[in-house]
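[1] build me a model:
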Amino acid sequence: MSKLRWKPGNMLYPLPAVMVSCGDQPDNYNIFTAAWTGTLCSDPPMTYVSIRPERHSYALISRTKEFVINLTTRRLAKAADFCGVRSGRELHKFDALGLTAVPGFTVGAPLVGESPLSLECRVRQVIPLGSHDMFMADILCVAADDRYLDDAGRFHLEEADLLAYSHGTYYALGQQLGHFGYSVRKTGTKKG
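    A predicted model of the protein is given here:
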């Protein structure tokens, strides 16, 4: 097996393709799609989204210091792509796509009602990086769609048909291969 040497680039895939909603009034609500996002810390719960300064939402989030990361699904794939290629300067994306702007529990930015899980975030720090600035944020609230809860109160996000992004292409997540710790779990042991 041989490897080719390529110039440095963003080849860490797959990534979540999320719809980030922002704004503080219905007339300035916006959605943009981002893959430059992820987990920063568990305690306190923190995340980030990296945004180009010329994006319409950059100014909104800079002013309000709030945004919502909405997970996407197979059913939201076309909307996710649309929100990534069309500007909120040109049209109101919630209206154009028929998406539901749901009031946040803790932030002024709206949730995307059709998303199975939304993370309400408040910006803690902005770090200029080059082509993008990273908005580091505290996760203030997680809003979960109750249709994925079972009778015992367990949330089944795996049933949401989540979307991933890999090198310019959207994919639905597929078959479960294992769970955390399955490689070291002892099997076949009987209690004596």
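
[2] only C-alpha atoms from now on, for both contacts and neighbour counts.
    OK.

[3] touching, residue 37 and residue 46? I think so.
    No - applying Cα atoms under 8 Å, one finds residue 37 not in contact with residue 46, separated by 10.9 Å.

[4] one more, please, to line up against the first structure:
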Amino acid sequence: MNKLNFKGSVMLNPTPVVLVTSKNKDDKVNVFTVGWVSTVCTKEPIIAMGIRPERLSYDYIKESGECVINLPSREMVKIVDYCGVRSGKKEDKIKHFGLQLNKGESISTPSLQKSPIALECKLKSITPLGTHDLFLFEVINVKVDEDLIDSNGKICFNKANLICYSHGEYYGLNAKPLGTFGYSVKKKKKIHKK
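    I've put the predicted structure just below:
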């Protein structure tokens, strides 16, 4: 099939979509939506996030040096959208939705109780890039709803009903995997006949 060419653009889709909670020195908590977030290192566990300097949470995170990355479920899609288009400078989005907050375990910033998974993060660096600045965070604690953990202690992300963002639209993730890591090179077990 023929391909059409477009000018250079950030067309890496779909992407995770998250709700980030942060707080300022007066303990005012804000939540906003981020669609530009990615894992960049496993040891230490580092997450990269692009944030525009005009966002209220930019200042909160820079000031406090921490935040919580809350992974939203399908039932939270309206909250995700709203928190991406409304500014915390003009309204309290947590109050607007009546969101319950859970106290931080390893940091002072709270997480969203409604979120099935929350990553408590410490800020490592900020690099100016252009329209957005690159924030690098170290994940220092992860909170997971206990009903997502199976009897072997495995986190069953497929039960969390997580969502993603693709070019202006939100999608639910299918709970059935297409494969597992390494399945393409896994050796088949030989069956010995007696």
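
[5] residues near residue 115 of the first structure, how many?
    A count of nearby residues for residue 115 of the first structure, using other Cα atoms under 10 Å, gives 23.

[6] strands along the first structure, start to end?
    15-16, 18-22, 30-34, 37-41, 46-51, 66-70, 101-102, 111-112, 117-128, 133-144, 163-166, 169-172 (DSSP state E).

[7] so the fourth one corresponds to what in the second structure?
    Following TM-score structural alignment, the partner segment of strand 37-41 of the first structure in the second structure covers residues 37-41.

[8] just give the number of residues close to residue 34 of the first structure.
    Neighbours of residue 34 of the first structure using other Cα under 10 Å come to 21.

[9] now do the contacts for it.
    17-20, 49-51, 84 (Cα atoms under 8 Å, 6 or more residues apart in numbering).

[10] same thing but 7 Å
    With contact set as Cα atoms under 7 Å, 6 or more residues apart in numbering, residue 34 of the first structure has these partners: 17-20.

[11] report the central residue of the second structure.
    Closest residue to the average C-alpha location of the second structure: residue 18 at 3.6 Å, with Cα atoms, centre = their mean.

[12] about what we covered before: closest to residue 92 of the first structure out of the strands of the first structure?
    Residue 92 of the first structure lies closest to strand 30-34 among the strands of the first structure, at 6.7 Å (Cα to Cα).

[13] average offset of the closest one relative to the second structure?
    For strand 30-34 of the first structure, the mean deviation from the second structure after alignment is 0.5 Å (mean Cα distance after the TM-score superposition for the first structure).

[14] quick one: contacts of stretch 105-115 of the first structure?
    21-24, 66-68, 70-72, 99-104, 118, 120, 140-141.

[15] nope, stretch 38-48 of the first structure is what I was after
    Under the criterion Cα under 7 Å, 6+ apart, residues 37, 134-139 lie in contact with stretch 38-48 of the first structure.

[16] swap the cut-off to 10 Å and go again
    When contacts are defined by Cα atoms under 10 Å, 6 or more residues apart in numbering, stretch 38-48 of the first structure is touched by residues 15-16, 18, 36-37, 49-50, 69, 119, 121-126, 134-141.

[17] can I have the buried ones of those residues as a ChimeraX selection?
    Selection of buried members from the contacts of stretch 38-48 of the first structure for ChimeraX, criterion 16 or more other Cα atoms under 10 Å:
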select :15,16,18,36,37,49,50,69,119,121,122,123,126,134,135,136,137,138,139,140,141
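
[18] how many neighbours does the residue lying closest to residue 47 of the second structure once chain neighbours are set aside have?
    Leaving out its chain neighbours, the residue that sits closest to residue 47 of the second structure by Cα to Cα, 6 or more residues apart in numbering is residue 39, at 4.5 Å. For residue 39 of the second structure, the neighbour count with other Cα under 10 Å is 12.

[19] how about residue 85 of the second structure?
    The burial count for residue 85 of the second structure: 10, using other Cα under 10 Å.

[20] for it, give me its contacts.
    Residues near residue 85 of the second structure by Cα under 10 Å, 6+ apart: 32-33.

[21] ok, the aligned partner of residue 78 of the second structure in the first structure - how many residues close by?
    Taking TM-score structural alignment, the alignment pairs residue 78 of the second structure with residue 78 from the first structure. Using other Cα under 10 Å, residue 78 of the first structure is surrounded by 13 other residues.
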